[in-house]
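A.B. asks: Turn this into a structure:
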Amino acid sequence: MPSVVSDGVTIDYLDEGEGPAVLLIHGFASNRMVNWVNTSWTSQLKRAGYRVLALDNRGHGKSEKLYDPARYRAEMMAADAIAVLDGAGVEKAALFGYSMGARIAAFAAVAAPDRLWALVIAGLASNLIAGIGGSESIAEALEAPSVEDIPDEAARAFRVFAGQTGGDRQALAACIRASRQAFSAESAASIRVPTLVVAGENDDIAGSADELAALIPGAKALTLPGRDHMSAVGDKLHKSEVVAFLDAARL
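C.D. replies: I've put the predicted structure just below:
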């Protein structure tokens, strides 16, 4: 797989298919394989006529691991996404982020609006603005000697997931401890590319897709019936609606 150096950090990425480019940005403690390849997103997008780029975020997958929370600020990770476009020779792409990746995609859309032709914000909706707590408990769970030592159920789930994805738990703890810069309603209102906001009906992490979409000019919202944060990722309706949105945006 190709890689690019972004601000001194090596970022590994996948680059497959032909057509308008779509850059996929995965969620916390995941990686491009788990979030996008194993869920058939990459194959479906390629069949639909898109060139698919999917990076491993810094600290994740095959990208460089960092252990200082200051190296995981949102604007730095957004710059990594744009650096992948540069490395791949892509002038404009649709950015599609899930959960933490949605936050990164939103920051990239504000920082480099000329590099996007569309934006999909999924797995993080109104809580992109409102914020999400529990970062320190998740970091402590990642650093705990064993799963049995973690009393917080939600934090324990992240520890188990990190084990399933083969994540570097120390790097992930640094990532989750990073200072969370606010993404304001004003920032959302400044987005000018076609935007789709997606969240599962039962996803307490994401919040409301309708509420975030209402802040972004012309944005559309999709709520996935009966889906939570984990089950929304590979949902069939999710895939078909994203492809239809991209097809319309590329016209």
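A.B. asks: C-alpha from now on. contacts and neighbour counts both.
C.D. replies: Fine.
A.B. asks: Give me the contact list for stretch 114-122.
C.D. replies: Stretch 114-122 has contacts (C-alpha atoms under 8 Å, 6 or more residues apart in numbering) with 82, 91-99, 102-103, 105-106, 109, 193-199, 206, 242, 246, 249-250.
A.B. asks: Check which helices and strands the helix or strand V160 falls within sits against.
C.D. replies: Here V160, judged by DSSP states H and E, is contained in helix 153-164. In this structure, helix 153-164 makes packing contacts with helix 135-143, judged by 3 or more C-alpha pairs under 8 Å, 6 or more residues apart in numbering; DSSP states H and E.
A.B. asks: what about G163, how many neighbours?
C.D. replies: Counted by other C-alpha atoms under 10 Å, the residues lying close to G163 total 15.
A.B. asks: repeat for the one 3 residues further on
C.D. replies: Burial measure for G166: 14 neighbouring residues, criterion other C-alpha under 10 Å.
A.B. asks: Equivalent analysis for G200, please.
C.D. replies: Look at G200: counted by other C-alpha under 10 Å, it has 29 neighbours.
A.B. asks: one more to put side by side:
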Amino acid sequence: MVRAAPRGPGARRVPGDPAAAPRLRRGPPPAGHLTIGDHARACAALLRELGVERAHWVGHSSSCCMGLQLALDAPELVAGLILYEPAQPAGPLRDELVPRFVRPALAAARAGDTATAFDLFLAGMGGEGYREGLRERLGDDGIAAAVRESAFFFTDEFPALRAWDFGPAEGTRITAPTCVVAGTGTRPWFREDVELLAAMVPGAEAVTLPGLDHMAPLTHPHELGVLIARAVRSGTSASAPAEPAPRR
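C.D. replies: Predicted structure coming up:
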């Protein structure tokens, strides 16, 4: 679902009613490797095909990187960036701690054991109880589909993330208003990465949401939705709720 920026010349809103949205169908995996730049170009092409002149990009983990690349390649399309716990750029804590579970997850994926790779990776990123949130939102069939489709992530998207380069030089080129978000209940490297990215992008705001972790887009959609709405309305700033949020 794509929502255009509600303000500014030429901006319009794509209808939010699910009945008005096009039906999405799963297609076959891409025939070849896709870089982060390839993903960004595909999103730019989609926006132009829809006639969306400016859009707010809401990203989570690796899709934050795609949004940043889009903001570099086609800044005229990006009205703002709201980035929840981006996968890159990485700070010292990520470099130290993440390989402890990523390496065995990738080894399992290379051996064809996608289920074990999925479990190792998400337990490392989201905590040992990550399946509770997945099951509540997706059900057992949804989890099974997620496991199957994660094969593309391990074989293609994760290598693309590793190869993607974003540092201070790229950060200074981001002109879209940027809000970078982490939860207090998340793995420590995500908060470090948020501070690192916010320092690279001129005028970026770093926001911390009480009680949330890396699985928050599934477990706390309301809290993230409130923050996103505030960021879109203000164009620059978002504020966090004062009290820790219960699981929803």
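A.B. asks: Any idea what the TM-score comes out to?
C.D. replies: Structural agreement between the two chains, given as a TM-score (TM-score structural alignment, normalised by the length of structure 2), stands at 0.65; 204 aligned residues with a C-alpha RMSD of 3.9 Å.
A.B. asks: residues in contact with the helix holding V160 of structure 1?
C.D. replies: Residues from elsewhere that reach helix 153-164 of structure 1, judged by C-alpha under 8 Å, 6+ apart: A29, S30, G134, S137, I138, A141, L142, V147, I150, D168, R169.
A.B. asks: wait, the last one sits on E143?
C.D. replies: Think R169 of structure 1. Yes. In this structure R169 of structure 1 lies within contact range of E143 using C-alpha atoms under 8 Å: 6.7 Å.
A.B. asks: Give me the more crowded residue out of those two.
C.D. replies: Neighbours were tallied for R169 of structure 1 and for E143 using other C-alpha under 10 Å; the higher tally belongs to R169 (21 against 16).
A.B. asks: mind listing what that one touches?
C.D. replies: With the criterion set at C-alpha under 8 Å, 6+ apart, R169 of structure 1 makes contact with L142, E143, A162.
A.B. asks: Sort out which residues of the helix holding V160 of structure 1 are buried, please.
C.D. replies: Burial within helix 153-164 of structure 1, assessed by neighbour count using 16 or more other C-alpha atoms under 10 Å, is assigned to A155, R156, A157, F158, R159, V160, A162.
A.B. asks: Specify which member of those residues is nearest to K220 of structure 1.
C.D. replies: If you rank the buried residues of helix 153-164 of structure 1 by distance to K220 of structure 1 using C-alpha to C-alpha, F158 comes first, at 29.8 Å.
A.B. asks: And the strands in structure 2?
C.D. replies: If you assign secondary structure with DSSP state E, the strands in structure 2 sit at 55-60, 78-84, 178-183, 205-209.
A.B. asks: L93 of structure 2 is nearest to which of the ones you listed?
C.D. replies: Proximity of those to L93 of structure 2 was assessed by C-alpha to C-alpha; the nearest stretch is strand 178-183, lying at 14.9 Å.
A.B. asks: so that closest one versus strand 55-60, what angle?
C.D. replies: For strand 178-183 of structure 2 against strand 55-60, the angle between stretch directions is 20 degrees (axes from the mean of the first three to the mean of the last three C-alpha atoms, to 10 degrees).
A.B. asks: Where in structure 1 does strand 178-183 of structure 2 fall?
C.D. replies: Alignment of strand 178-183 of structure 2 against structure 1: residues 195-200, by TM-score structural alignment.
A.B. asks: follow-up on the earlier one: how far is the helix holding V160 of structure 1 from where the chain is centred?
C.D. replies: Its chain's average C-alpha position is 18 Å from that of helix 153-164 of structure 1, according to C-alpha atoms, centre = their mean, to the nearest Å.
A.B. asks: could you check the angle helix 135-143 makes with that helix?
C.D. replies: Regarding helix 153-164 of structure 1 and helix 135-143, their directions subtend 40 degrees when assessed with the same axes, to 10 degrees.
A.B. asks: Which residues are in contact with the residue sitting nearest the centre point of structure 2?
C.D. replies: Compute the mean C-alpha point of structure 2, and by C-alpha atoms, centre = their mean the closest residue is H60, 1.6 Å away. Contact criterion C-alpha under 8 Å, 6+ apart gives L83, Y84, E85, P86, P217 as the residues in contact with H60 of structure 2.
A.B. asks: Now the two most distant members of those residues.
C.D. replies: Greatest spatial distance among the contacts of H60 of structure 2 (C-alpha to C-alpha): P86 and P217, at 12.8 Å.
A.B. asks: Which one of those two is surrounded by more residues?
C.D. replies: It is P86, of P86 of structure 2 and P217, that has more neighbours when counted by other C-alpha under 10 Å, with 25 against 17.
A.B. asks: So what does that one match up with in structure 1?
C.D. replies: With the correspondence set by TM-score structural alignment, P86 of structure 2 lines up against L124 in structure 1.
A.B. asks: now do V207 of structure 2
C.D. replies: Looking across to structure 1 (by TM-score structural alignment), V207 of structure 2 lines up with L222.
A.B. asks: Name the nearest residue to that match, sequence neighbours excluded.
C.D. replies: When the adjacent residues along the chain are set aside, L222 of structure 1 lies closest to V198, with 4.7 Å between them (C-alpha to C-alpha, 6 or more residues apart in numbering).
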